[in-house]
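K.L.:
The sequence and its predicted three-dimensional model are supplied below.
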Amino acid sequence: MSRTRQLAEAAAAIDFESLGDAEIEAVRRLLLDHIGVAAAGSMTDSAAAFRRTIARFAHDERASLPVIGASTAAAAVPASMANAVAGHSIEYDDVHNSSSSHPGVVMFPAAMAATALAGGDERDLVRAVVIGFEVMCRAGRAADPASHYARHFHPTGTIGSLGAAAAAAAALGLDAGGLNSAIGIAATMASGSMEFLSDGAWTKRLHPALAARNGVEAGLLAADGYVGTADGIGGERGFLAAYSEAAVPDRLLEGWGERPLEVVDTSIKRHTCCRYNQGAIDALLAIRAAHGVAADDVDSVVIGIPSVAVDIVAEPAATKRRPASVVDAQFSLAFGAAAALLWGRAGLAEYDESRLDDPAVLALMDRVGYEVDPEIDRDFPQKWRAWARVKTRSGDTHYRWVDDPKGDPGNPFTDAECREKFDDLASAVYSSEARSAITEHALSIGAPGSWKALVDSLA
C-alpha cells in the first residue's frame, strides 16, 4: 500500500464521534479567527479586486455561500475563493509551525464549499476540516519546510491543495479510496511561488484561494470517478520528490494516534505580519514594557531568527529596511521591530501605507539587525523561537528570549482573547448584533443546526 493510501486510510477513519473536546474547541476557535481575519481582509484592495472577478462567474443558487464583507452570496467555490483571499490579505491568519503553513485559510473555505455542494451538515464540516488539517500539515512536515522554501514554493499554496482535496473528499462522503484519488489529483495541481517577495505583489494572497479551489475540484473529480495517482504525495515522481530536496516521507504517518491532531497544534496570530516576525515582536514588546525603552534611545536592535527566515524577512537588508508596500512591510523584520518599539503594537493600524515613510520608522529600521541562531535552527520548525537584544544610547542592554510566541499551542489565546480579536477585526464589516451571532455559531459549530445558523449569520 502506498504512503499516500496509508495516510488516506488513516484520515478517512476519523469520524465526528471520535473527536474529543480539544479537537472540536480548536476547530471552533480557528473558525472564528478565520472569519474575523477575512472580515478585516475583505476591506483590502486585493480582496475587492477578487470580488470583481467572481462577479463574472455564474451563480448557482443551489449551492451558494456568503462572501464575507460583501453583503452578498456567490456560488460555493467562487465564494470560498473570495473568502480565502480576504483571509490571507492581512497576514493575520493561523499558522501550523512544523509545516510552516496557514491551514485554516485553505481548509475552512474548501470544507465549507464542499459541505455546501454536498448538502452536508455541521458534523460533516468539522470532520472535513480536521481531516484536511491532518493531510495538509503532515504533507508539509514531510516536505521539510526549509527545503520546500529552498525551491521557492509557498507551502500554503502547495500542501494546501492536498489538504483541501482531503477535506473536500471527506465532505463529499468519499471513502479512503476516493480520498486517496482526490489527493493524487490535487498533487498535480499544487502550486504557489515566493516571487511576491521581490516586488510586493498580491500573488501570495491568491495561494489559499487556488488551493481551496484545486482541492474542491479534485474532490469532485474523484467523486465522479476520475482516477488520481495511487501515491500522489510519496511516489517516485510524486509531490515530495518534486517539491523538496530533503523530504522525509515517513513523517506522513509519524506519530499517528499518539500525538494531538494537527488542528490542536495550530497557532493563532497576535500580530498582522509574517509568522517569522511574531516571536521577535513579542520579545521587543516585552522589553519595551519591562524597561520603558523609548524608540529614540535605541542604539541597536538584534533579532535571533532561524536560517530559513533570512531571505523571507531579513534580506536583502536595504530592501527590507525600506518597504515600498504593505506586503513588503508584512515581510520586513525591521519594520515589525520598529513598530513594536515605536507604537507598542503591530496591528492593522501600524501596517498601513501611511506609516511606511514615517521618519521615525525609517531611522529605527536602519538600527535593526539579525543573527541566525543555531539553537533556534535546531528546534525549527517544531518550535519558532526568537530573541531580541536592544542596546540603548544610555548604555543599557536588554535581552528577551521567546520560547512560544503568543497564540502558539504552548502559549494559546484564551476564549476571551479569541473573541476580542474577532470583534476588533470584524467591527468594520458586521454590526454588534451580527458579530454576536457569528461568534455564537462559530464557537458552537458541530452542534445541531450550527452550520445553517453560521451561514445565515454571515449573510
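P.N.:
Sure thing, it's come through. Residues are numbered from 1 along each chain as shown.
K.L.:
Please count neighbours and contacts with C-alpha atoms only from this point.
P.N.:
Fine.
K.L.:
Quick one: the helices in the stretch 151-300 of the chain, in order.
P.N.:
155-171, 176-187, 196-199, 203-223, 239-243, 278-291 (DSSP state H, counting those that start in this stretch).
K.L.:
which one of those lies closest to residue 230?
P.N.:
helix 176-187 (6.4 Å; CA to CA).
K.L.:
in the closest one, what counts as buried?
P.N.:
Of all the residues in helix 176-187, those buried under the rule 16 or more other CA atoms under 10 Å are 176, 177, 178, 179, 180, 181, 182, 183, 184, 185, 186, 187.
K.L.:
this is the other structure I want to compare:
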Amino acid sequence: MTGLSHEVAAWAHQAWSGGCPAGVEAAARSHLIDTVAVAIAGAGDPATRSTAAAVNSSDDPLERALILGTAGHALDYDNAQAPSLVHPGCVAVPAMLAAGARRDLPIDRIVRAVAVAEEISLWLGEGAVRDRDSSLFERGLHPTAVCGPIGAATGVALLTGLDVHRTAHAIGAAASMSGGILEGNRTGGQIKPMHAGFAARAGVFAAGLAAAGATAAPTALEGRFGFARAFLDGAELRVADLPVDQRPWRVTTVTTKPYPVNGFIHSAVDAAIELRRQGFALEPGARLTVGVAEPVLRTIAEPRADKARPATAYAARFSGPVVVALALRGGTGLGVGLNDFPASLPGDTGLLDAAARVEFQADPRCTAAFPAAVSAVAQAVGADGRSYGAVVDHALGSPRRPLTADQQWRKFDDCVTPALGPAAAGALWDSLAGTGPRARCADVVTEVLRAVAARPRHPGPAGLTRACTPADRRIS
C-alpha cells in the first residue's frame, strides 16, 4: 500500500519505536490522568448512562471505548487544543485503555500510543484552519469527531502490533468513520458528548478491521474523494508537517481545562474571577459586558434566549452569561466546579436573573487573536456606578498559563474522590502518574465502568488501595 495513509503509518511506527521526547510523553501522561478523572466524573451523566444502556456488553472493547469516550466528554471538562479545536484526550485515551485492557497491558505501555494518536488528530484538525478559524467548525462539523477516529486507529494499531501496511489500512478505514454535527452545542441534546465515544470506538474497530485483513483505499486521506477534500476543503496534508527531530509536538500545546464548561468561556471565567476580586457583584442595577472573539459567540451567546435560560444543566455549560454569573457568585473547584451544575440549575432564578445582566459581544482584539488564543475583555459597572475591568489574553490551563501541580491535583480530586473515596482517589492518581504502584488498563476501565453503574463507594481494585495524602502530587 502506498499513499499518504502509508506515510502517516510509517511516521507513527517510527515515533512509537524511536521514542518520543520526554516532554511529549509527560504531556501524554498528564492527558491520560486528566481524561480518566473527567471520565469518572462524567460516568453518571445522562449521555453516558444512555450510551451504556444501549450497548449489549460492556466487556466488548468496542463498547468499552464507546462508553469511556462518552464519559470523558460528557461534562465538557476534557482537554482541547487551539487552533484545531480538537479534544484529543477524550478519544485517544479511551481507545487506548479499551485496547490495552483487552491485552492486559500496563498503563505505562499506552502512554506513547496516546501521544501518537493525539498528534495525528491534532495535525488533521490544524489542516482545517482557514483565516485563523476551523472550517470544520464553521460548517457545523465537530473537529473531535472528524479527526479523532484516525488518530485513535493509529494508536490502537501500534498497541496491537500491526505492521506499517496494516496500520495504513486502519487509517484508511477510520477515515470512513469520521463525522459529527455540532448543533447540540447551541440547542442541547445528549448526542454531542457521544461523538467522542463514537470516535474512540471507531478507532478500535478500524484497527480490528485491518488486523482481520480488511483493506482501505490507499488514497483515503488525499484522494479525489478522500478525507482532505471531504472535510478539509482540499487542504494539502503533508507528513512532513508531523514532528520529526526537534520539530515541536502539538500534544504539548493542549489546554487542560480548569472549569467544567465549554472552552470558549474559560477566559471569560478568568475575567469574572478577577472582577469578583475587585469587588464587583452582579446585583440589580449592575451590568457587565464581555468581549470575545466573534466566531465563539454562536456557541456561548447565541441564541440569546436559550443562553439566558438554558433548559438543562448540560446546556448551562455552554452558556456564557450563566457561567460568568456562577463565577461572580463564587463557584466551587478552581472558580467554577462540578458542584455548581446540579440538575436544578435551570430553576435557579437568582442566578438566571444575574445572567440576564451579562452581555457578550464581539471584540476586535479577541477576534484577531483567535483561535491561537481564546481571550476576553470584561467591562463592568456596579450598582453604585463604580467601573471595573479585566483583560485575559490567555485562559488558565492553556499552554501560556498551565495548571500548577496543585491545581491539577485539585481538579482530579474534585472529579474522582466523590466516586472512589479519598484513599482510592489518591492511589489512582499515583498509579497513573507513575509515582506509585503501576495500574493496568483493565483496572482503570473497571473504575470508570463501576462509576457508570453508580455502585456505592468502594476501595478500588487490587493495587490501588494504599493510603495516600494529597500533598506533593507529582507526575513522573
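P.N.:
On my side now, so go ahead. Only a predicted model underlies this, so the values are computations on that prediction, with no experimental measurement involved.
K.L.:
Nearest to residue 385 of structure 1, out of the helices of the stretch 151-300 of structure 1?
P.N.:
helix 278-291 (6.4 Å).
K.L.:
Tell me where structure 2 has strands.
P.N.:
Remark: strands assigned in structure 2 by DSSP state E are 80-81, 129-130, 133-134, 254-255, 287-292, 358-362, 376-381, 387-392.
K.L.:
So what's the gap between the first one and the chain middle?
P.N.:
When you say that, I think you mean strand 80-81 of structure 2. Averaging C-alpha positions (CA atoms, centre = their mean, to the nearest Å) puts strand 80-81 of structure 2 7 Å from its chain's average.
K.L.:
against structure 1, where does it fall?
P.N.:
Under TM-score structural alignment, strand 80-81 of structure 2 corresponds to residues 95-96 of structure 1.
K.L.:
what about that stretch, how far off from structure 2?
P.N.:
By mean CA distance after the TM-score superposition for structure 1, the fitted stretch 95-96 of structure 1 averages 1.2 Å away from its aligned residues in structure 2.
K.L.:
contacting residues for the spatially closest residue to residue 448 of structure 2 that is not a sequence neighbour?
P.N.:
With sequence-adjacent residues excluded and distances taken as CA to CA, 6 or more residues apart in numbering, residue 448 of structure 2 is closest to residue 40, at 5.2 Å. Counting by CA atoms under 8 Å, 6 or more residues apart in numbering, residue 40 of structure 2 touches 71, 72, 415, 416, 419, 447, 448, 451, 452.
K.L.:
What of residue 301 of structure 2?
P.N.:
307, 319, 320, 321, 360.
K.L.:
from those residues, which single one is nearest residue 220 of structure 2?
P.N.:
Nearest to residue 220 of structure 2 among the contacts of residue 301 of structure 2 is residue 319, at 37.9 Å by CA to CA.
K.L.:
okay, the buried residues of helix 176-187 of structure 1 in a markdown table with distance to residue 242 of structure 1 next?
P.N.:
A markdown table is the format used below for the buried residues of helix 176-187 of structure 1 (distance: CA to CA, whole Å):
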| residue | distance to residue 242 of structure 1 |
| --- | --- |
| 176 | 24 |
| 177 | 23 |
| 178 | 23 |
| 179 | 21 |
| 180 | 19 |
| 181 | 19 |
| 182 | 18 |
| 183 | 15 |
| 184 | 14 |
| 185 | 15 |
| 186 | 14 |
| 187 | 10 |
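K.L.:
Could you report the neighbour count for the equivalent of residue 395 of structure 2 over in structure 1?
P.N.:
In structure 1, residue 395 of structure 2 lines up with residue 405, judged by TM-score structural alignment. For residue 405 of structure 1, the count of nearby residues is 27 (other CA atoms under 10 Å).
K.L.:
ditto for residue 341 of structure 1
P.N.:
Other residues near residue 341 of structure 1 come to 26 when the count uses other CA under 10 Å.
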